[in-house]
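**Student:** Okay, sequence plus prediction incoming.
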Amino acid sequence: MNLAEAPEPRCTICTRALYADEINRYACHPCTRRCDEQLLELAGPRGLYAKLGSRLAPGSGSGGPAVSGSRNAPVPLRLDVLNLLTAGGPILGPLETWVRDWEARGRAELDEAGTLQQRVDHAVSTLRFNLEWAAMAHPAMDEFAREVSLMHRQASVHVAGERPPITIPVACPCGAVLKVTVNTPGVRCYGCQTQYGRSEALRLPMTERRAAA
């Protein structure tokens, strides 16, 4: 292939052209830093995962008073928040899945001992320690960054009492319908495998909402 025809190297997460000091990386420096910051904010005694425990009571995540129960009726729990705190939930589950993936590549060591909080902290510490390697050498770095962004957003929504962003259905030229939000860092089309950055995804035409059957 003529060198002049070679595709311009781009970040697989935001899809912007890579700078000279980022060549041969899967993720640019800003995207790598953002992923690192999101991981850091998940862990620790004051992290998002720990704070979810205080959002289990109904009303605790919306700024209103938590519902208190009587001696005969225990306080009902918010199942959506409880799901985020479970071992197989959308936070610890994906974190340890990625640790297993990196362990198979000789870059991590899974530790399922201890409390759920300790497991989250260990997974985050392991992934952050190897993040620069992943940005340079792991072909699924974009998928990893999107999953970290998703779990960070899910935890943030409940801790801050915010409403989740509205999902927007957009159409890829291949005909596939993709679901994005205003916070979407990027998305890969499941139909043609085209990778879209945030701005590119939001510029795709919206699909018409289907009438309820």
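**Tutor:** Here it is on my side, so go on. Residues are numbered from 1 along each chain as shown.

**Student:** make it CA atoms for all contacts and neighbour counts henceforth
**Tutor:** Will do.

**Student:** the helices in this protein, which residues?
**Tutor:** Per DSSP state H, the chain carries helices over the ranges 29-42, 48-51, 79-85, 92-104, 116-129, 131-137, 141-160, 198-203.

**Student:** and the last one, what does it pack onto?
**Tutor:** Using 3 or more C-alpha pairs under 8 Å, 6 or more residues apart in numbering; DSSP states H and E as the contact definition, the elements that helix 198-203 packs against are strand 186-188.

**Student:** The fifth one too?
**Tutor:** In this structure, helix 116-129 packs against helix 29-42, helix 92-104, with contacts taken as 3+ C-alpha pairs under 8 Å, 6+ apart.

**Student:** Hey, what's the angle from the last one to helix 141-160? Just curious.
**Tutor:** Just to be clear, that refers to helix 92-104. Interaxial angle of helix 92-104 relative to helix 141-160 (axes from the mean of the first three to the mean of the last three C-alpha atoms, to 10 degrees): 150 degrees.

**Student:** Now do helix 92-104 against helix 29-42: the angle between them, please.
**Tutor:** Using the same axes, to 10 degrees: helix 92-104 against helix 29-42 is 120 degrees.

**Student:** Show me the contact partners of helix 92-104.
**Tutor:** The set of residues external to helix 92-104 that reach it, using C-alpha atoms under 8 Å, 6 or more residues apart in numbering, is 85-87, 108-110, 116, 119-120, 123-124, 126-127, 144, 147.

**Student:** okay, now the one to match up with it:
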Amino acid sequence: MDAVCIVCRNDLYDDEWDRYCCRPCQHRIDDNLAALAGPPVWQDTKRGRRLVSGLFAALPEELEPGARGAGPRISGSKSAPIPARMGPLNDSANGGLVNDLEEWVRDWASRGYATPCNGVRPQYRMDQAVTTLRFNLDTAVRRHEAINSFAEELQMIRGTCEALIIGAVPPRPLSAICPCGTRIKFHLDTPIRHCKSCGTDYGHHALIALAVATQAA
């Protein structure tokens, strides 16, 4: 039986059998990480301007009501100010998207191929987490049996940033607690997730059932 990439489920090439995911998937993971860090960089494409990096740094620009990273801000008025848009505020604050990535840094560190970093400012923490994960990615794709869960959660983080920046509603992640105590995040269309702590595989229906049980508890 041919070995398959646990991210895209395509067959691995003969020289990829020492990996859990194929090289194209590794490149996509690296691209998603790179897109989150650093200052905002826009690129002109056939479909218009596209933010190719600095997605996390662009979130604070979206806190002002009516603001958009690619366009002008709406001018103020003499009326009372409208509260800041809470989505970007929550996602760029401590404990938001930064913490989600730092959880993976701690997980990789517990396996011996990453070093947790200490920081205060969310942007610094994001940049350090991305740098650490990118530096150790080649090891993780060979040794981490839940690299598919990391790839999916990373795609969720990037999608959330992009949706908030263009003003769309980001997909709402669901959450379940594995009996081992580990939190598993997923979407309604997630086919399978792997608990990074105990190694249990959960199919789609099992994830939904686990989420319902978590909410009931």
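**Tutor:** Cool, got the structure. These figures come from a predicted structure and were not determined experimentally.

**Student:** TM between them?
**Tutor:** Scored against TM-score structural alignment, normalised by the length of the first structure, the superposed chains reach a TM-score of 0.71; 172 aligned residues with a C-alpha RMSD of 2.8 Å.

**Student:** rewinding a little: need the winner for burial among the helices of the first structure.
**Tutor:** With neighbours taken as mean count of other C-alpha atoms under 10 Å, the helices of the first structure reach their highest mean count in helix 48-51, at a mean of 22.

**Student:** Measure how far it is from the centre of its chain, please.
**Tutor:** With C-alpha atoms, centre = their mean, to the nearest Å as the basis, helix 48-51 of the first structure stands 15 Å off its chain's centre.

**Student:** next one: stretch 28-41 of the second structure
**Tutor:** Distance of stretch 28-41 of the second structure from its chain centroid, counting by C-alpha atoms, centre = their mean, is 11 Å.

**Student:** Let me have the helices and strands packed on helix 116-129 of the first structure in JSON lines, extended by distance to residue 49 of the first structure.
**Tutor:** Listed next are these as JSON lines, based on distance: least, C-alpha to C-alpha, whole Å:
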{"stretch": "helix 29-42", "distance to residue 49 of the first structure": "5"}
{"stretch": "helix 92-104", "distance to residue 49 of the first structure": "9"}
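
**Student:** what's the average distance of stretch 154-164 of the second structure to the first structure?
**Tutor:** Relative to the matching residues in the first structure, stretch 154-164 of the second structure has an average distance of 0.6 Å after the fit, by mean C-alpha distance after the TM-score superposition for the first structure.

**Student:** In the first structure, what stretch matches that stretch?
**Tutor:** Aligned using TM-score structural alignment, stretch 154-164 of the second structure spans residues 148-158 in the first structure.

**Student:** Nearest to residue 162 of the first structure, out of the contacts of helix 92-104 of the first structure: which one, please.
**Tutor:** Nearest to residue 162 of the first structure among the contacts of helix 92-104 of the first structure is residue 85, at 18.2 Å by C-alpha to C-alpha.

**Student:** Now do the contacts for that closest one.
**Tutor:** 49, 52-53, 91-92, 116.

**Student:** Could I get the contacting residues of the alignment partner in the second structure of residue 10 of the first structure?
**Tutor:** When the second structure is aligned by TM-score structural alignment, the residue opposite residue 10 of the first structure is residue 4. Neighbour list for residue 4 of the second structure: 10-12, 20-21 [criterion: C-alpha under 8 Å, 6+ apart].

**Student:** and what of residue 90 of the second structure?
**Tutor:** residue 96.

**Student:** Apart from its neighbours in sequence, what residue is nearest whatever residue of the first structure lines up with residue 136 of the second structure?
**Tutor:** Alignment note (TM-score structural alignment): residue 136 of the second structure maps to residue 130 of the first structure. With sequence-adjacent residues excluded and distances taken as C-alpha to C-alpha, 6 or more residues apart in numbering, residue 130 of the first structure is closest to residue 107, at 6.8 Å.

**Student:** what about the one you found, distance to residue 194 of the first structure?
**Tutor:** Distance from residue 107 of the first structure to residue 194 of the first structure, counting by C-alpha to C-alpha, to the nearest Å: 29 Å.

**Student:** more crowded one of the two?
**Tutor:** Neighbours were counted for residue 107 of the first structure and for residue 194 using other C-alpha atoms under 10 Å; residue 107 has more, 17 against 12.

**Student:** Closest to the centroid, which residue in the second structure?
**Tutor:** residue 154 (2.5 Å; C-alpha atoms, centre = their mean).

**Student:** close enough to count as contact, it and residue 34?
**Tutor:** No: counting by C-alpha atoms under 8 Å, residue 154 of the second structure does not reach residue 34; the two are 11.0 Å apart.
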